[in-house]
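**Q** mind folding the following:
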Amino acid sequence: MLHRNKVYRQSNLLRLIDWKISLKLNNINQYDTLFEDHYLQLFRIKICCNELPTCVNLKKRKPDLYDEDWRCNFCKIEEETFNHFWKCSKIQNVVQDILKRLKIFLAKIIQKYSRDNIDTQELKGKINELGMWDIGCLYDFTFLMKNQVSCQLIELLKCYKITEEKLLYKVLKQITGRVLLEFKVLIWEPRNELQIKEEK
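**A** A predicted model of the protein is given here:
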């Protein structure tokens, strides 16, 4: 098994993800011609395969250019990995902002597509109870960037009668796309700007 798949050796994690839905989300529409969609799909694949050019990966690929002194572009202390971004002390305000915005987005999208009259406070409470907000736990919201959707999130959507297959996938694509875009714009792109400055 590839080292990047080590996390999936945990049977407890495997039970938390709805694999049938997650695999279907990863199907690429061959008729989709938007460059932006392809770019985001490529970005998602790099995250899934642990191929983002983080400092850790750059040191492996080009040790002659990136020596052991290269660290996280934000904190300059820890090794820079995809997982580190979510725990990095220098960008915790950004991470918390992403979490807050994602919860708001989730509430809005459920309200938009649900066939029920919704008690907004109850919905927000149920969203806050999702286990995926605890970064670093077995399954957290970062798995959504890989189109790996938790059974718990699926149950929440079904609870609000978002059950019809086409609608469910439409909603999930919007949710996973939103998480990916938030990471790309608020963390990855600023990180790249810092990396460019360091390389000069």
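**Q** drop to CA atoms for contacts and neighbour counts, all remaining ones
**A** Fine.
**Q** got the buried residues for the helix or strand harbouring Lys112?
**A** Secondary structure from DSSP states H and E places Lys112 in helix 92-113. Applying a neighbour-count criterion of 16 or more other C-alpha atoms under 10 Å, one finds Val95, Ile98, Leu99, Leu102, Lys103, Phe105, Leu106, Ala107, Ile109, Ile110, Gln111, Tyr113 buried in helix 92-113.
**Q** what are the contacting residues of the helix or strand just after it?
**A** Downstream of helix 92-113, the next assigned helix or strand under DSSP H and E is helix 120-129. For helix 120-129, contacts defined as C-alpha atoms under 8 Å, 6 or more residues apart in numbering pick out Lys103, Leu106, Ala107, Leu156.
**Q** structure for this one too, so we can compare:
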Amino acid sequence: MNDPIIHVLVAPTTFSRSPRNLLSNYVVIAKTETTGYPTRNAKVFAAYLPITLSTTWSYATSLALQYLDNSLPAPLIALPFPDTGCNVVSPILPSSTCSLYTDGSFHHATDISPPSMACAWLALDDDEFILESSSSSLPSCFSSALRSEISAVLLGLKALSPGSSVTIATDCAQLISLWARLKLMRQPNYLLWLSIRHLLDSSNLRVKLIKVPAHSDDALNARVDNLAQAAHLSSQPTFSPMALYYVPCLLTFNSLPIDMNIRHFLRSIGDALVTVSQIKGFASHNNGHPEFWIFRIKLLLDMLPTLTTLQQRKPYLYSPDWLCPQCNTAPEDINHLWICPYILPELNPCLTHRKEVTKFRDDCITAFSSSRTLPDSFDEEFSALDCWNYITPSASCLWLTRGLLPTHLTDFLKKYFPLSVIYKVISPLLNDFQLELYGEIWLCRNVLFHAWEESQGISASSKSKTKDSPSSHSSIISPHHHNSSLA
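**A** Presented below is the predicted three-dimensional model:
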């Protein structure tokens, strides 16, 4: 007979910052026997049948903790997710294993690459002979240096034979300080910690942690560090984050495990919803500048109706061979808007963009310099950042133009200011910068673009029709019809 599964459903009709009103999700618990749980008014019994309880978050948490405290010796649940991926299989180490060296590696996100994590371990016997080693890249979920260190310990423990007694050497002091913490649910990566605790209990492992100096002359620590670093270059992991967990219950959001302080996670969801509501407010007609805010949002998300975008949306109206209507030298994508060499007495997008980037940079220097006393080298170092390279322009300059702050810009400013001050200073200046681009480049470009569309026989009515519309066939471009540039 199959084990019963109790689904504790947190499903209020509205969302607020109160912990009693939360987004829908499940706490899934497998039981191996008939069990009664107290509710507000009665008891609900699980007799090998799935039962769904609609309840508050505090009650769902209490229910999960009650099961955790009981710590039944039954096997852990098989997660009811179809996309959990393959399990992380580690070699079983011999009983002669007496020590493990573990290390994690974390690479921060850059302008051209996402964050990445990797980990490695070495297994040694009494004579410090290396019995086995392993390294792996990790799924980039809740990426952090600490998470990679905890994962290294977890994967090392999974490879041990039952009843082993080992000493784990690590250069992560924070890992050792958190090892004995009892309130794991309040810690980030608590699912990893619960998995470690389960392995210790179920496999009867006796583990002692010791601190080794980082980047010292310890050859074994240096070797495991090199293994972890090299794992970044390997292919991405073929397993999902859930394959790492050995826990009796699991909270997920959008099919991903919630492996951080639950209250902090829910608060971040609330903040995200507030941000979305503010963005919607920017585009409302009560804002005063609805068109500009719509422009900012579409610029950020690469949704502006450039010719390249229109060629993808309506290829039967806009030939894929057409280039920028203004210069006829390159495809008109979102980046070409700022480097187009088209020249009119009142419009030169390339020179306008360079002028506004320079003004934005100088305004930032003035604003930050007035906030506090800065070293004499600040102006020169700030101006030398790659995001101000408007000549090419650089990739980070193009990202900044769209409203995304490059990592190297914030890292430089964090030497002198907290993030709250950085955002407070840059936000209005970025707004002014994009407002000038909107007025001096985008609106002027639209006037010329609409004139070009008319010259191609593309009318407003033809753009509102789909390709399959009977009356749209007369508007479909002819293979002999080429664009005549406005240049």
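**Q** relative to its centroid, which residue of structure 1 is most remote?
**A** Asp64 (31.3 Å; C-alpha atoms, centre = their mean).
**Q** relative to Glu79 of structure 1, how far out is that residue?
**A** 18 Å (C-alpha to C-alpha, to the nearest Å).
**Q** what does Asn27 of structure 1 give?
**A** 33 Å.
**Q** quick revisit: ok, of the contacts of helix 120-129 of structure 1, which one's closest to Phe141 of structure 1?
**A** Nearest to Phe141 of structure 1 among the contacts of helix 120-129 of structure 1, counting by C-alpha to C-alpha, is Lys103 at 10.6 Å.
**Q** mind checking what the closest one lines up with in structure 2?
**A** Under the alignment (TM-score structural alignment), Lys103 of structure 1 pairs with Arg361 of structure 2.
**Q** what's the helix holding Lys112 of structure 1 packed up against?
**A** helix 120-129, helix 165-183 (3 or more C-alpha pairs under 8 Å, 6 or more residues apart in numbering; DSSP states H and E).
**Q** just give the closest residue to the residue most central in space within structure 1, not the sequence neighbours.
**A** For structure 1, the residue nearest the mean C-alpha position is Met145 (2.8 Å; C-alpha atoms, centre = their mean). With C-alpha to C-alpha, 6 or more residues apart in numbering as the criterion, Met145 of structure 1 has its nearest non-adjacent residue at 5.0 Å, and that residue is Leu180.
**Q** quick check: the gap between Tyr66 of structure 1 and Val95 of structure 1.
**A** Distance, Tyr66 of structure 1 to Val95 of structure 1, by C-alpha to C-alpha: 27 Å.
**Q** again but with Leu180 of structure 1, I slipped
**A** Leu180 of structure 1 is 13 Å from Val95 of structure 1, by C-alpha to C-alpha.
**Q** could you do Ile135 of structure 1 as well?
**A** 10 Å.
**Q** quick check: neighbours shared by these two?
**A** With C-alpha under 8 Å, 6+ apart as the test, Ile135 of structure 1 and Val95 both reach Trp86.
**Q** could the contacts of helix 120-129 of structure 1 be laid out in CSV, adding distance to Lys20 of structure 1?
**A** Shown next, in CSV, are the contacts of helix 120-129 of structure 1 (distance: C-alpha to C-alpha, whole Å):
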residue, distance to Lys20 of structure 1
Lys103, 24
Leu106, 21
Ala107, 24
Leu156, 17
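**Q** closest to Leu194 of structure 1 out of these?
**A** Nearest member of the contacts of helix 120-129 of structure 1 to Leu194 of structure 1, counting by C-alpha to C-alpha, is Lys103, at 28.5 Å.
**Q** ok so, going back, check contacts around the match of Lys103 of structure 1.
**A** Ser383, Trp388.
**Q** of Asn27 and Glu79 of structure 1, who's got more company?
**A** Glu79 (20 against 8; other C-alpha atoms under 10 Å).
**Q** isn't that one right up against Leu58?
**A** No. The criterion here is C-alpha atoms under 8 Å, and Glu79 of structure 1 misses it with Leu58 at 11.4 Å.
**Q** before we move on, back to that, to which residue of structure 2 is the residue nearest to Met145 of structure 1 aligned?
**A** Using TM-score structural alignment, the equivalent of Leu180 of structure 1 in structure 2 is Gln434.
**Q** next: Thr54 of structure 1.
**A** Thr54 of structure 1 maps onto Thr306 in structure 2 when the alignment is built from TM-score structural alignment.
**Q** can I assume that match is in contact with Ile334?
**A** Yes. In this structure, Thr306 of structure 2 is within contact of Ile334 by C-alpha under 8 Å, at 6.6 Å.
**Q** how close does the alignment partner in structure 1 of Asn446 of structure 2 sit to Arg178 of structure 1?
**A** By TM-score structural alignment, Asn446 of structure 2 lines up with Asn192 in structure 1. Applying C-alpha to C-alpha, the value for Asn192 of structure 1 to Arg178 of structure 1 is 20 Å.
**Q** please apply the same query to Gln10 of structure 1.
**A** Distance from Gln10 of structure 1 to Arg178 of structure 1, by C-alpha to C-alpha: 27 Å.
**Q** between these two, which has more neighbouring residues?
**A** Arg178 (19 against 10).
**Q** who's in contact with that one?
**A** Contacts of Arg178 of structure 1 (C-alpha under 8 Å, 6+ apart): Leu102.
**Q** go on, the one 5 residues further on?
**A** Contacts for Phe183 of structure 1 were tallied using C-alpha under 8 Å, 6+ apart; they are Ile98.
**Q** hmm, back to that, among the helices and strands packed on helix 92-113 of structure 1, which is nearest Arg44 of structure 1?
**A** The nearest among these, by C-alpha to C-alpha, is helix 165-183 at 7.3 Å.
**Q** got the buried residues for the closest one?
**A** Under 16+ other C-alpha under 10 Å, the buried positions of helix 165-183 of structure 1 are 168-169, 171-172, 175-183.
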